[in-house]
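Colleague: Predicted model and sequence follow; I will ask about them next.
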Amino acid sequence: MIDLTAVRDETPGIARRLHLNNAGAGLMPLPVLEAMTGYLRREAEIGGYEAADEAGSRLDAVYHSIARLIGAEPDEIALTENATVAWQMAFYALSFRPGDRILTAQAEYAANYVALLHAARKHGVVIDVIPDDEDGVLDPAALEGMIDDGVRLIAITWVPTNGGLVNPAAEVGRIARKHRIPYLLDACQAVGQMQVDVSRLGCDMLSATGRKFLRGPRGTGFLYVRREMIGALHPPMIDHFAAPWVAPGRYELRSDARRFETWENNYAARLGLGVAADYALSLGMGEIEARCRALGDLLRAELRASPGIAVHDLGPHPAAIVSFSIGDKAADAVKSALSRQRINVSISRPSSTLLDATARSLPTLVRASPHYFNTEAELARLVEVCRGLAA
């Protein structure tokens, strides 16, 4: 069981705000902050290159920490500036021909879908959206029925940005493996709040960020590429770290996932990312997931029971992202009112998941995302204020 007192003692931000914006950026715990500031202090004291050399073993250990977090091997991990870069490095490493089909989800994230549209414009690929079932969850049976020889890629978001929906990522992986179709999974909102095992998921590539539920620093992300897939992918951009220059007319790509990296990096942020992964692992991802689900379910139930408040989440077993609206009040105004009460939430605009928002006629929504360090009393405080706004 998570020691709530201990984790709250190590979360300085809770003294200043009621933080329910962990799907945007989680509050960093003290060990993450101390790892980063300590490293920056050494850069100032002895120099940037020298500090990196001194911390070499700790920096290398970050790959091992991320690998343990998702059930991978260190050579299958690339560290990136953010999850979008991670996703794009994998996606644009694939080759497409006119008529190739890409299958994606109804609630796909805008950054990913725009890249799909770019591939359609540049290469003539066809984008097909996998239908949802009666609960609004991606339908594996429908996906199976869409498979043919023209499908080049399956790319979906596991937990969309605009609500608690959890798509059946492992079922998608089973179908992808069965038909030997590359499978790219956006796990931004899953990593840090849910147990992740890439072998069980069956994905060939997975992208994620450090700043959300993992409670790492902004400006960090990572890409997993299945070892057997690495050699088939040529990154869209390379430098002499990804591909050493071995002869005047030749380079050789690295054999590991670091072929998707470049030479210069924010080493302080990388150390923070590694500590964030270790911190989550020390608490136990099973324990974290159970508490996140319980808090999300509690908040969702209390808001649904509140007159004038509508919850817009889909799926029978949603994650700890709760999207709602209060009467005809604009989401921006609700967010501002909550901020004046020192409560952090975010908003979800239709443009972030345009297909889903259009299909459901969704307005801009308020998004509250509790994490394991939040208390039931904090959730009650949010509900109390929201009920006041709805009155």
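Modeller: Yes, it's here.
Colleague: contacts and neighbour counts: CA atoms only from here.
Modeller: Fine.
Colleague: other SSEs contacting the lengthiest helix in the chain?
Modeller: Longest helix in the chain by number of residues (criterion: DSSP state H): helix 285-304. Secondary-structure packing of helix 285-304 (3 or more C-alpha pairs under 8 Å, 6 or more residues apart in numbering; DSSP states H and E): strand 309-311, strand 322-326, helix 376-390.
Colleague: what are the ranges of the helices in the stretch 151-300 of the chain?
Modeller: 169-179, 198-201, 227-230, 267-283, 285-304 (DSSP state H, counting those that start in this stretch).
Colleague: thinking again about what came up before, export the helices and strands packed on helix 285-304 to a markdown table and tack on mean neighbour count and distance to Phe222?
Modeller: Output for the helices and strands packed on helix 285-304, formatted as a markdown table (neighbours: other C-alpha atoms under 10 Å; distance: least, C-alpha to C-alpha, whole Å):
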| stretch | mean neighbour count | distance to Phe222 |
| --- | --- | --- |
| strand 309-311 | 20 | 32 |
| strand 322-326 | 24 | 25 |
| helix 376-390 | 16 | 31 |
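Colleague: and Leu116, which of the ones you listed is closest to it?
Modeller: Minimum separation from Leu116 across the helices and strands packed on helix 285-304 (C-alpha to C-alpha) falls at strand 322-326, 26.0 Å.
Colleague: For that closest one, give me every contacting residue.
Modeller: Residues outside strand 322-326 that contact it (C-alpha atoms under 8 Å, 6 or more residues apart in numbering) are 162-164, 296, 299-300, 308-313, 331, 334, 348, 365-369, 386, 389-390.
Colleague: ok now that strand, how far from the chain's centre?
Modeller: 21 Å (C-alpha atoms, centre = their mean, to the nearest Å).
Colleague: After it, which helix or strand is next? Please name it.
Modeller: Using DSSP states H and E, the helix or strand that follows strand 322-326 towards the C-terminus is helix 331-340.
Colleague: Alongside the first one, take a look at this:
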Amino acid sequence: MIDLDAVRADTPGCRDLIFLDNAGSSLPPTPVLHEIQDHLRREAEIGGYRAAAERADDLRAGYDVLASLLACSPDEVAFTDSASRSWLAALDSLRLEPGDRALVTEVEYHSNALALLNLGVQIEPIPSDATGAVDVTALRDMLDSRVKLVSLVHVPTNGGLVNPVHEVAEAARSVGAVVVLDACQSLGQLPVSLESVHAVTASGRKWLRGPRGTGVLAVRGLSPRLIDGRAALWESADRFTVANNAKAFELWEYSVADRLGFIAAARYALSLGIAEIAAEVSARASMTRTLLSEIPGVSVCDLGAEQCGIVSFSVAGHEAEEVRDFLWDNGVAVSVTYDSSTLFDMTRRGLKKLVRASPHYFVSPDQIARFAEVLATL
């Protein structure tokens, strides 16, 4: 069980603010903040190169930390600057050609879909089942040798649905399709593993509580098409050797302070326990859904038999932005999710926008109750 007082003490921002926007960009705990600030001060004292050299061991250890978080080998971990950059790197390595098929879930993110469309790849949404999760039976019926990619969103941006990973990956393997798991909304609140997929992409700023501008790509059996000096050794005028592990996907330049903060965030999550975090987040989201469903005019819009920490809702007679701004004026932080972010799903359900509340483990039950009380006054 997570010590609520301790994690709240590590999160000064949650004392006066009911922070329910962890699906957007969470509040970093003080160990993460101190790691970033201390390294920036050191860069100001001795310069970026020497400051990085002092932390070389810690930077190397980061691969072991993220490997523990993603249940993979350290050689399968690459640091990036965002979930989107990770996904684009994985996509580019597939070298898709005209005529190739890419299957996506109905809750596919706009960034992923736009990248595929820009390549001229045929996108085919896999139907959802009665609960809203990806229909694995329908997926099996769609598979053939032309399916080169199955893009699986673990948790969508617009609700608490959790998609099945193992079942989708097992079906895709039958035709040799690559499975890329988008875990940008699940890493840090749910167990995430590279075990049954070819690549996992995720962000540092959301549930993991790391800094913005950080991400991770865990990859197995793929190699990059575009490289720079971090990825390969230039041996002679026309000869070079690319790294034989995930570091081939990394770039030479990055924010050392932010990466150290990202590693600290991963360590913090591991110290609490991912299973424990998942249980606490699930309990808070369940409480939130229950209290919201009791308020006249409020409709909870989440899908899935298995649900996680994102709670989406609407308020009759009020635009989503109006609800967001009213809550902010009353000490509650939520966000708005739009149909342009998850076009297939929102269009299918006839939705344009929703309010999104995402309570993390540091949000107290009393704060969730207070959030519901405030919303009821609208």
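Modeller: Looks like it came in fine. Remember, predicted model here, so these are calculated numbers, not experimental data.
Colleague: gap between His312 of structure 1 and Ile2 of structure 1?
Modeller: When distance is defined by C-alpha to C-alpha, to the nearest Å, His312 of structure 1 is 29 Å away from Ile2 of structure 1.
Colleague: The two: which has the busier surroundings?
Modeller: Neighbours were counted for His312 of structure 1 and for Ile2 using other C-alpha atoms under 10 Å; His312 has more, 20 against 14.
Colleague: What's that one aligned with over in structure 2?
Modeller: Aligned by TM-score structural alignment, His312 of structure 1 pairs with Cys301 of structure 2.
Colleague: How about the contacts made by the spatially most central residue of structure 1?
Modeller: Nearest to the mean C-alpha position of structure 1, counting by C-alpha atoms, centre = their mean, stands Cys188 at 0.6 Å. Cys188 of structure 1 makes contact with 83, 159, 207-209, 212 under the criterion C-alpha under 8 Å, 6+ apart.
Colleague: and it, what pairs with it in structure 2?
Modeller: So, by TM-score structural alignment, Cys188 of structure 1 is matched to Cys184.
Colleague: Next: Asp328 of structure 1.
Modeller: Match for Asp328 of structure 1 (TM-score structural alignment): Gly317.
Colleague: Also Gly145 of structure 1?
Modeller: That one, Gly145 of structure 1, aligns with Asp141 by TM-score structural alignment.
Colleague: burial measure for that match, as a count.
Modeller: 10.
Colleague: Looks to me like it is in a helix.
Modeller: Yes. Assessed with DSSP: H, G, I helix; E, B strand; the rest coil, Asp141 of structure 2 lies in a helix.
Colleague: How much space separates it from Asp135 of structure 2?
Modeller: Asp141 of structure 2 is 10 Å from Asp135 of structure 2, by C-alpha to C-alpha.
Colleague: Equivalent analysis for Ala243 of structure 2, please.
Modeller: For Ala243 of structure 2, the distance to Asp135 of structure 2 - C-alpha to C-alpha - is 38 Å.
Colleague: Neighbour count: these two, which is higher?
Modeller: Asp135 (19 against 14).
Colleague: And the more buried one, how far from Glu124 of structure 2?
Modeller: With C-alpha to C-alpha as the criterion, Asp135 of structure 2 and Glu124 of structure 2 are 13 Å apart.
Colleague: try Asp16 of structure 2
Modeller: Asp16 of structure 2 is 46 Å from Glu124 of structure 2, by C-alpha to C-alpha.
Colleague: quick one: which of those two has more around it?
Modeller: Between Asp16 of structure 2 and Glu124, counted using other C-alpha under 10 Å, Glu124 has the larger neighbour count: 15 against 10.
Colleague: Name the secondary structure element that contains that one.
Modeller: strand 122-126.
Colleague: Pretty sure Leu206 of structure 1 sits against Leu185.
Modeller: Yes. Leu206 of structure 1 is within contact range of Leu185, at 4.7 Å (criterion: C-alpha atoms under 8 Å).
Colleague: Any idea how far the longest helix of structure 1 is from the middle of the chain?
Modeller: 18 Å.
Colleague: sorry, back to before: how about the helices and strands packed on helix 285-304 of structure 1 in CSV, adding distance to Leu116 of structure 1?
Modeller: What follows is these, written out as CSV (distance: least, C-alpha to C-alpha, whole Å):
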stretch, distance to Leu116 of structure 1
strand 309-311, 30
strand 322-326, 26
helix 376-390, 38
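Colleague: so which of those comes closest to Val151 of structure 1?
Modeller: strand 322-326 (33.1 Å).
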